[in-house]
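Student: coords below, sequence missing:
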């Protein structure tokens, strides 16, 4: 019943699960090559949000709190092993709020939290609210972000398919309001692109104000979607940190 929330390659040797949350408009396919970058005792679980791939007919969820609660319910059967969260851009916000949600409801939280290409969520926002824009202006703004296949803009059928999901995801982000309920206790690792104007080094370091243990802030060559070009370096960095949390490793 809950399997539609995750794409994973089950491994009998798995001792820890890495849950990966997508950026706005993205799906589980973002992380389709990640499992090959990790040893077999780490199982990569790519989260699939409503409105994508096999869930195409499901309406996307437009508010962060509701989406986080739905994700928590969807992945609950897979929290039987130690686990960590990784999120890129909007996915970083969801990963952060998911960890806080588990704490609020008294459930075991992640061993560590990995956030990527996202300004700390308590910082003031300066950009326009994209989800309220007309289609032409909205798509123009999205194109400026990079990361979205050009076919989405040039092919009407594909554009009609992706536009509702993109709008819903930006509505999640634009309507989000940070509420302070104390720092997270789990270790926090922050990653970003050196040329990312939407998540500057200062905005990345500010995540340290939301966690008791900011372990690292690491920058890679590239912009907001550096995780594609720099995937091997990024997954190697994550794998190094995960080694400390895999039970049974020496």
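Tutor: Thanks, I have it. Bear in mind that the values here come from a model prediction, so they are computed numbers and not experimental data. Residues are numbered from 1 along each chain as shown.
Student: Please make it C-alpha for all contacts and neighbour counts, starting now.
Tutor: Fine.
Student: can you map out the helices along the protein?
Tutor: Defined through DSSP state H, the helices belonging to the chain, from first to last, are 64-75, 90-104, 135-145, 151-154, 156-174, 201-205, 226-229, 231-242.
Student: Just send these back as TSV, with mean neighbour count and distance to residue 2 too.
Tutor: Formatted as TSV, the helices of the chain follow (neighbours: other Cα atoms under 10 Å; distance: least, Cα to Cα, whole Å):
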stretch	mean neighbour count	distance to residue 2
helix 64-75	18	5
helix 90-104	21	17
helix 135-145	14	31
helix 151-154	14	29
helix 156-174	18	21
helix 201-205	18	33
helix 226-229	18	28
helix 231-242	16	26
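Student: In CSV: these, plus distance to residue 188.
Tutor: Below are those laid out as CSV (distance: least, Cα to Cα, whole Å):
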stretch, distance to residue 188
helix 64-75, 19
helix 90-104, 10
helix 135-145, 26
helix 151-154, 34
helix 156-174, 21
helix 201-205, 11
helix 226-229, 18
helix 231-242, 10
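Student: Identify whichever of those lies nearest to residue 193.
Tutor: Relative to residue 193, the nearest member of the helices of the chain by Cα to Cα is helix 226-229, separated by 5.6 Å.
Student: And the closest one, what does it pack against?
Tutor: Judged by 3 or more Cα pairs under 8 Å, 6 or more residues apart in numbering; DSSP states H and E, helix 226-229 has no packing partners among the helices and strands.
Student: hang on, residue 25 packs against residue 159?
Tutor: No. With contacts counted by Cα atoms under 8 Å, residue 25 stays clear of residue 159, the gap being 11.6 Å.
Student: mind listing what residue 169 touches?
Tutor: Residues touching residue 169, when contacts are defined by Cα atoms under 8 Å, 6 or more residues apart in numbering, comprise 24-25, 60-62, 90.
Student: change it to 6 Å
Tutor: By Cα atoms under 6 Å, 6 or more residues apart in numbering, the residues touching residue 169 are residue 24.
Student: quick one: which of the helices of the chain is nearest residue 119?
Tutor: Ranking those by distance to residue 119, with Cα to Cα as the measure, places helix 201-205 first at 4.7 Å.
Student: contacting residues around that closest one?
Tutor: Taking Cα under 6 Å, 6+ apart as the criterion, the residues outside helix 201-205 that touch it are 119-120.
Student: Just give me how far it sits from the chain centre.
Tutor: For helix 201-205, the gap between its own C-alpha mean and the chain's C-alpha mean amounts to 17 Å (Cα atoms, centre = their mean, to the nearest Å).
Student: and residue 76, how many neighbours does it have?
Tutor: Look at residue 76: counted by other Cα atoms under 10 Å, it has 12 neighbours.
Student: second one coming, line it up with the first:
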């Protein structure tokens, strides 16, 4: 286990020989440790690095401006990067919005860019309003807790994340800088036919304008949590996607 001194990066299975570092941005309110078990379903060639957003726990109220969070995460990624290792960003739910802004920060200030960006269950930044607003409603809490028995450890954890969920929503409601030119990396979007937070899966195609490279949307049966409840399936999808884009036969 590697934990960066600033607390923002968590690598459950460090591997200096891995060709790819998979940067996982968490869904609303979640902590980096939720990705720990996912790393066991990846091949040795892919090293999972989970992002611990700093607006969590007692530090939550210290963050009034989203730019503070973006800069902190981006700088931590730069500080702890490995030479020659390819970077793939993966954002689940609104984690994709955090990933988008970190990629934008890196492009504007450094020569570092992801080699691929894989999104799951998230509206494009310019269409995010309804998805982000829903995070602050009682209906959102009802959905998030409905999968677990009341007073179970999982149920209580979900309840404990609600302040961070609402803070994420408030941060992501702030105006985002427009994308003046598309990114040059490939962009893949995973979605489902019955996503509780993306009303129409056709909306996922709005991400196409964010890249000048290859773009695809892949839809699956199930709901918003298809990957979170089935980690082996999600990691299989990510592995296949990474290998096809970065190491084509």
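Tutor: Perfect, thanks for sending it. This is a predicted model, so every value here is computed, not measured.
Student: Now the TM-score, please.
Tutor: Remark: TM-score between the superposed chains equals 0.82 [TM-score structural alignment, normalised by the length of the second structure]; 241 aligned residues with a Cα RMSD of 3.2 Å.
Student: if we can go back for a sec, the helices of the first structure: which one's closest to residue 42 of the first structure?
Tutor: Closest of the helices of the first structure to residue 42 of the first structure is helix 231-242, at 8.5 Å (criterion: Cα to Cα).
Student: Trace residue 41 of the first structure over to the second structure, please.
Tutor: With TM-score structural alignment as the criterion, residue 41 of the first structure lines up with residue 45 in the second structure.
Student: so that match makes contact with residue 16?
Tutor: No. Checked against Cα atoms under 6 Å, the pair residue 45 of the second structure and residue 16 is beyond contact range at 9.7 Å.
Student: Tell me who's in contact with the residue mapped onto residue 18 of the first structure from the second structure.
Tutor: Residue mapping for residue 18 of the first structure onto the second structure gives residue 22, with TM-score structural alignment as the criterion. By Cα under 6 Å, 6+ apart, the residues touching residue 22 of the second structure are 47-49, 88-89.
Student: Now the buried members of these.
Tutor: When burial is judged by neighbour count using 16 or more other Cα atoms under 10 Å, the buried members of the contacts of residue 22 of the second structure are 47-49, 88-89.
Student: Tell me which two of those sit farthest apart.
Tutor: Farthest apart among these by Cα to Cα are 47 and 89. That separation is 11.9 Å.
Student: returning to that earlier point: now do the match of residue 41 of the first structure against residue 23 of the second structure, distance only.
Tutor: In this structure, residue 45 of the second structure and residue 23 of the second structure are separated by 14 Å, where distance is defined by Cα to Cα, to the nearest Å.
Student: Also residue 43 of the second structure?
Tutor: When Cα to Cα is the yardstick, residue 43 of the second structure and residue 23 of the second structure sit 15 Å from each other.
Student: which of these two has more neighbours?
Tutor: residue 23 (24 against 12).
Student: can I assume the more buried one is in contact with residue 49?
Tutor: Yes. A contact is recorded between residue 23 of the second structure and residue 49 when judged using Cα under 6 Å, the distance being 4.9 Å.
Student: What's the local residue count around the nearest residue to residue 52 of the first structure once chain neighbours are set aside?
Tutor: Distances taken as Cα to Cα, 6 or more residues apart in numbering put residue 27 closest to residue 52 of the first structure, at 6.4 Å, once the chain neighbours are dropped. Other residues near residue 27 of the first structure number 20, with proximity taken as other Cα under 10 Å.
Student: Trace residue 27 of the first structure over to the second structure, please.
Tutor: Aligned against the second structure by TM-score structural alignment, residue 27 of the first structure finds its counterpart in residue 31.
Student: roughly how far apart are that match and residue 24 of the second structure?
Tutor: As for residue 31 of the second structure, its distance to residue 24 of the second structure is 11 Å (criterion: Cα to Cα).
Student: and what of residue 240 of the second structure?
Tutor: 16 Å.
Student: now residue 236 of the second structure
Tutor: Counting by Cα to Cα, the separation of residue 236 of the second structure from residue 24 of the second structure is 15 Å.
Student: hang on, the earlier thing: tell me which of the contacts of residue 22 of the second structure fall in strands.
Tutor: 47-49, 88-89 (DSSP state E).
Student: and those as a markdown table, adding distance to residue 133 of the second structure?
Tutor: Putting these into a markdown table (distance: Cα to Cα, whole Å) gives the following:
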| residue | distance to residue 133 of the second structure |
| --- | --- |
| 47 | 33 |
| 48 | 30 |
| 49 | 28 |
| 88 | 28 |
| 89 | 24 |
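Student: Pull the contacting residues for residue 243 of the first structure.
Tutor: Residues counted as contacts of residue 243 of the first structure (Cα under 6 Å, 6+ apart): none.
Student: now with 10 Å?
Tutor: 16, 39, 41-42, 249-250 (Cα atoms under 10 Å, 6 or more residues apart in numbering).
Student: try residue 181 of the first structure
Tutor: When contacts are counted by Cα under 10 Å, 6+ apart, residue 181 of the first structure is found next to 100, 104, 210.
Student: how about the second one, what's its match in the second structure?
Tutor: Meaning residue 104 of the first structure. In the second structure, the residue equivalent to residue 104 of the first structure is residue 108, according to TM-score structural alignment.
Student: center of the second structure, which residue is that?
Tutor: Within the second structure, one residue has its C-alpha closest to the average C-alpha position: by Cα atoms, centre = their mean, that is residue 91, at 2.0 Å.
Student: Can you find the partner of it in the first structure?
Tutor: Using TM-score structural alignment, the partner of residue 91 of the second structure in the first structure is residue 87.
Student: now its match: how far from residue 27 of the first structure?
Tutor: When Cα to Cα is applied, the distance between residue 87 of the first structure and residue 27 of the first structure equals 12 Å.
Student: Find residues that contact each of those two.
Tutor: Overlap of the contact sets of residue 87 of the first structure and residue 27 (by Cα under 10 Å, 6+ apart) consists of 21, 47.
Student: coming back round to it: residue 180 of the first structure is nearest to which of the helices of the first structure?
Tutor: When these are compared by Cα to Cα, helix 90-104 sits nearest residue 180 of the first structure, at 10.3 Å.
Student: Give the other helices and strands that that closest one contacts.
Tutor: Helices and strands in packing contact with helix 90-104 of the first structure are listed as strand 16-21, helix 64-75, strand 83-88, strand 113-116, helix 156-174, strand 184-193; criterion 3 or more Cα pairs under 10 Å, 6 or more residues apart in numbering; DSSP states H and E.
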